[in-house]
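>>> coords below, sequence missing:
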């Protein structure tokens, strides 16, 4: 028996959609970084999953607000909030794309809350049997504040975990810091394999 593909949509869903996770402790600057990335060609056909629209301040980019929580930004990005479990949000996005209710997206960027442990977020992507067929973890980016980062790392286990599991560490607010050598040494001790870049 042969399958009939005449009714298939004109686009074909990728085998697995890459997922990037953006994290960073409260006030580190991850929302500022995300705002700078919106509009970059790398995100032109991405789906952004954030915790609250108000926290990200992207209202000036909205061209449509949907009652079901998925909106389209003026640059073409899709954006939605986490409704319940992240697994449910990811599954719902994939279902919407595959049934043609939203346009295709080529990647997903998840912005976590400042106090989030990123490990459960990562496990939601790579550990869930159904999602593992649709998504693959591309990487985790953690933003660290050059001014308060060292004190934050000493005081908060969540901040240390965010750094320890990251592929890339972005140091923000460098122009406001007198010296970043001690912070860079601490980051290297926590995660010697991570790529470290300056936000500026």
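Arrived safely, thanks for sending. Treat the numbers as computed from the prediction; the structure is a model and nothing was measured. Numbering: from 1, shown residues only.
>>> switch to C-alpha atoms for all contacts and neighbour counts from now on
OK.
>>> for stretch 59-74, which residues meet the burial criterion?
61-62, 70-73 (16 or more other C-alpha atoms under 10 Å).
>>> okay, among the residues you listed, which ones form the most distant pair?
61 and 70 (13.8 Å; C-alpha to C-alpha).
>>> that older thread, mind putting the buried residues of stretch 59-74 into a markdown table with distance to residue 200 and secondary structure?
Formatted as a markdown table, the buried residues of stretch 59-74 follow (distance: C-alpha to C-alpha, whole Å; DSSP: H, G, I helix; E, B strand; the rest coil):
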| residue | distance to residue 200 | secondary structure |
| --- | --- | --- |
| 61 | 23 | helix |
| 62 | 26 | strand |
| 70 | 31 | strand |
| 71 | 29 | strand |
| 72 | 28 | strand |
| 73 | 25 | strand |
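>>> dump those residues to TSV, plus distance to residue 199.
Shown next, in TSV, are these (distance: C-alpha to C-alpha, whole Å):
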residue	distance to residue 199
61	22
62	25
70	29
71	27
72	26
73	24
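>>> can you get me a residue count around the closest residue to residue 37 other than its chain neighbours?
Leaving out its chain neighbours, the residue that sits closest to residue 37 by C-alpha to C-alpha, 6 or more residues apart in numbering is residue 43, at 7.2 Å. Neighbour count of residue 43, defined by other C-alpha atoms under 10 Å: 20.
>>> again, but for residue 97
Using other C-alpha under 10 Å, residue 97 has 14 other residues around it.
>>> also the one 5 residues further on?
As a burial measure, the neighbour count of residue 102 was computed by other C-alpha under 10 Å and equals 16.
>>> show me the contacts for it.
Contacts for residue 102 (C-alpha atoms under 8 Å, 6 or more residues apart in numbering) come out as residue 96.
>>> tell me how far it lies from residue 30.
Using C-alpha to C-alpha, to the nearest Å, residue 102 is found at 27 Å from residue 30.
>>> for the lengthiest helix in the chain, give me every contacting residue.
The helix that spans the most residues within the chain, counting by DSSP state H, is helix 86-98. Under the contact criterion C-alpha under 8 Å, 6+ apart, helix 86-98 has outside partners 13, 82-83, 102-105, 121, 124-125, 128, 131, 134.
>>> would you list the buried entries among these?
Among these, those that count as buried by neighbour count (16+ other C-alpha under 10 Å) are 82-83, 102, 104-105, 121, 124-125, 131, 134.
>>> please, which helix or strand holds the residue sitting nearest the centre point of the chain?
Note on the chain: the residue nearest the mean C-alpha position is residue 110, at 2.6 Å, using C-alpha atoms, centre = their mean. Using DSSP states H and E, residue 110 maps to strand 107-111.
>>> and here is the other one:
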């Protein structure tokens, strides 16, 4: 019997200054379908929550009439999360999930690292997804000028386009194409005056027991909702990288976009464990600091079930075996988004997963009868 993951899901809400994160939170807190939420805000002095939502406020916590609560990051995120889980265990507060709103210039990476590497935190919380807001009215200029905004887009599982009513159709189309070029695997949602359906914000990660094949496809950006215009995309091999629209701005060139590279691969047959381990160890050793996100589903030779995995730089969550997997296919899918890495190098690395260990004369027998197979590399 599969044990239920009782850790609290955490949604990371990011986006550059003025993108509308707090407006979205105000709508979210009002929505009865959202349940009880603990909201953690980086800049507590700029909470901006509607006054009629607030029941009681202290130096560290704002209690909300909806039953949710809002906390400030104290000395660090781990301390704030630790305090929350202690109060929950003591029956002082009650919440079903956590939403962390970052500051507008924050890098989401360190927060993801905290959730994965702090032992106490990792026992109580799990990352449910990264939601990034992009301002449709000023998004192009922000991406031109601020690499932090580009980084936030690249890290996203879902991109929420805010203030679409303030952008004309042509500018909105250009922005969407640019966002797709930076992160083709992220689903894009248009907010309605700062509001989006709760369902698009939660349940984003496939790193949990009981996920279905459509859940995994959606997580990897391969669902029908995120299908690309290229009719061959997603069938096999690498998904085509969309061509960047020319002349994003007549005055300020898009100097940051080229620093972000993404690639994906599908491998039809189960992959040798030796091949996968060698590929991952090599990539992390050479390019670990530049791997913004890596995620995938892997079918390994000799294993009954596939598993899903997720990593940021050299930090990886524990892989989750899909023991109730009902899918009949054995296709492994891997998506990588990297920084300052040539697209050709990223693709060549992924092609290692297509290799098979060379058997026969190249195999070596070690003391104790263990056989080691030589892996042929593509370069």
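Sure, I can see it. Model, not experiment: these values are computed from the prediction.
>>> rewinding a little: of the buried residues of stretch 59-74 of the first structure, closest to residue 173 of the first structure?
residue 61 (24.3 Å).
>>> report the contact partners of the equivalent of the closest one over in the second structure.
Structural correspondence for residue 61 of the first structure with respect to the second structure (TM-score structural alignment): residue 53. Contacts for residue 53 of the second structure (C-alpha under 8 Å, 6+ apart) come out as 30, 64-66.
>>> conserved subset of those residues in the first structure?
Mapping the contacts of residue 53 of the second structure onto the first structure (both residues aligned by TM-score structural alignment, their matches' C-alpha atoms under 8 Å) leaves 64-66 still in contact.
>>> could you dump these to JSON lines with distance to residue 155 of the second structure?
Shown next, in JSON lines, are these (distance: C-alpha to C-alpha, whole Å):
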{"residue": "64", "distance to residue 155 of the second structure": "30"}
{"residue": "65", "distance to residue 155 of the second structure": "33"}
{"residue": "66", "distance to residue 155 of the second structure": "30"}
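>>> hang on, the earlier thing: now which residue in the second structure aligns to the residue nearest to residue 37 of the first structure?
Per TM-score structural alignment, residue 43 of the first structure is aligned with residue 34.
>>> ok, residue 19 of the first structure next?
In the second structure, the residue equivalent to residue 19 of the first structure is residue 10, according to TM-score structural alignment.
>>> and what of residue 140 of the first structure?
For residue 140 of the first structure, the residue aligned by TM-score structural alignment is residue 130.
>>> burial count for its match?
Neighbour tally, residue 130 of the second structure, other C-alpha under 10 Å: 26.
>>> what range in the second structure does stretch 104-119 of the first structure sit on?
The aligned range for stretch 104-119 of the first structure is 94-109, by TM-score structural alignment.
>>> list the buried residues in that stretch.
By 16+ other C-alpha under 10 Å, the buried positions in stretch 94-109 of the second structure come out as 94-95, 97-108.
>>> how about stretch 151-164 of the first structure?
Within stretch 151-164 of the first structure, the residues that count as buried by 16+ other C-alpha under 10 Å are 152-153, 158-164.
>>> can you redo those residues as a markdown table with distance to residue 94 of the first structure and secondary structure?
Output for those, formatted as a markdown table (distance: C-alpha to C-alpha, whole Å; three-state DSSP):
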| residue | distance to residue 94 of the first structure | secondary structure |
| --- | --- | --- |
| 152 | 36 | helix |
| 153 | 36 | helix |
| 158 | 30 | helix |
| 159 | 31 | helix |
| 160 | 32 | helix |
| 161 | 29 | helix |
| 162 | 27 | helix |
| 163 | 29 | helix |
| 164 | 30 | helix |
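>>> out of the residues you listed, the closest to residue 175 of the first structure would be?
Closest to residue 175 of the first structure, out of all of those and judged by C-alpha to C-alpha, is residue 152, at 18.3 Å.
>>> trace the closest one over to the second structure, please.
With TM-score structural alignment as the criterion, residue 152 of the first structure matches residue 142.
>>> hmm, back to that, which of the contacts of residue 53 of the second structure fall in helices?
When DSSP H defines the helices, the subset of these inside them is residue 30.
>>> just to be sure, residue 75 of the second structure is in a helix?
No: counting by DSSP: H, G, I helix; E, B strand; the rest coil, one finds residue 75 of the second structure to be coil, located in no helix.
>>> any idea how far the residue in the first structure that it lines up against is from residue 163 of the first structure?
Taking TM-score structural alignment, the alignment pairs residue 75 of the second structure with residue 84 from the first structure. Separation of residue 84 of the first structure from residue 163 of the first structure (C-alpha to C-alpha) stands at 26 Å.
>>> tell me where the stretch 251-379 of the second structure has strands.
For the stretch 251-379 of the second structure, the strands defined by DSSP state E, counting those that start in this stretch occupy 260-267, 291-298, 307-312, 315-316, 320-321, 332-339, 357-358, 364-365, 371-372, 374-375.
>>> a markdown table for these, including distance to residue 159 of the second structure and mean neighbour count?
Shown next, in a markdown table, are these (distance: least, C-alpha to C-alpha, whole Å; neighbours: other C-alpha atoms under 10 Å):
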| stretch | distance to residue 159 of the second structure | mean neighbour count |
| --- | --- | --- |
| strand 260-267 | 16 | 24 |
| strand 291-298 | 15 | 23 |
| strand 307-312 | 18 | 22 |
| strand 315-316 | 23 | 18 |
| strand 320-321 | 25 | 18 |
| strand 332-339 | 15 | 23 |
| strand 357-358 | 39 | 15 |
| strand 364-365 | 49 | 12 |
| strand 371-372 | 45 | 13 |
| strand 374-375 | 39 | 17 |
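>>> how about the alignment partner in the second structure of residue 71 of the first structure: what's its closest non-neighbour residue?
In the second structure, residue 71 of the first structure lines up with residue 62, judged by TM-score structural alignment. Setting aside the residues directly before and after it, residue 62 of the second structure is nearest to residue 70 in space (C-alpha to C-alpha, 6+ apart), at 4.9 Å.
>>> report the buried residues of the helix or strand containing the one you found.
Taking DSSP H and E as the definition, residue 70 of the second structure sits inside strand 69-72. By 16+ other C-alpha under 10 Å, the buried positions in strand 69-72 of the second structure come out as 69-72.
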